[in-house]
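Q: Quick one: sequence plus predicted model below, questions after.
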Amino acid sequence: MTTTLTTAPALTTGLDPAYYAGRADAYDDEHTDGITTDVLYTRAEYLADHHPDHWYVIGYAARVLEHRHEHHTAAAAQTDLAYTDRKEHR
């Protein structure tokens, strides 16, 4: 008896799989390699000019923008906490 491997397509909600590959690469660059937000943004700009697959570029850029928003939100929250009068919270 022989078996045949059947692969199931990823659930991509109608978007090209290259979009998710771009997101994954940006995530890996961010978390695994520890690349800064500015470098990620520069890479996204470079990819926009030179990468042949626009879906990959859109996915990469989407993750970079999410990272940038997360970073700014965390910084704003920390700044707010740092300047909060501690007497109010006792």
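A: Everything's here; your move.
Q: switch to C-alpha atoms for all contacts and neighbour counts from now on
A: Noted.
Q: which strands and helices sit next to the helix or strand that contains Val64?
A: Element membership for Val64 (DSSP states H and E) is helix 54-82. Counting contacts by 3 or more CA pairs under 8 Å, 6 or more residues apart in numbering; DSSP states H and E, helix 54-82 is packed against helix 17-31, helix 37-50.
Q: also this one, for the comparison:
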Amino acid sequence: MTTMTIAPAITGGHDPAYYAGRADAYDEHTAGADVATLTVRLSYLIDGHPDVQYAAGYAARVWEIDREQRDTTASQLEVAHNLKADAR
């Protein structure tokens, strides 16, 4: 006889709408929307979406995308700087 283990479908204690917002921001970015476009969409969500948790999840993912891009840019600049310094 086996015993079924109940595992929560949601981690972190957030509302499912929070994860739906994160997923939508991820999907839109993957489809080609840049951070500026996502930020404009976020401002519309903040003003008019009936579910605050959805907007919070969308915002969290947009901010993560922005940080990821800034970190990538900083890393690439550092590598380029080091390559230029080594070439001297």
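A: Cool, got the structure. Everything numeric here is computed off the predicted structure, so don't read it as measured data.
Q: Please state their TM-score.
A: A TM-score of 0.83 describes the superposed chains when it is computed by TM-score structural alignment, normalised by the length of the second structure; 80 aligned residues with a CA RMSD of 1.6 Å.
Q: whereabouts in the second structure does the helix holding Val64 of the first structure align?
A: Against the second structure, the aligned range for helix 54-82 of the first structure is residues 52-80 (TM-score structural alignment).
Q: From the centroid of the second structure, which residue is nearest?
A: Arg61 (2.1 Å; CA atoms, centre = their mean).
Q: burial of the nearest residue to Ala56 of the second structure once chain neighbours are set aside, as a residue count?
A: Excluding its sequence neighbours, the residue lying closest to Ala56 of the second structure (CA to CA, 6 or more residues apart in numbering) is Tyr18, at 6.3 Å. By the measure other CA atoms under 10 Å, the count of residues near Tyr18 of the second structure is 19.
Q: With Gly57 of the second structure as the reference, measure out to Tyr18 of the second structure.
A: 4 Å (CA to CA, to the nearest Å).
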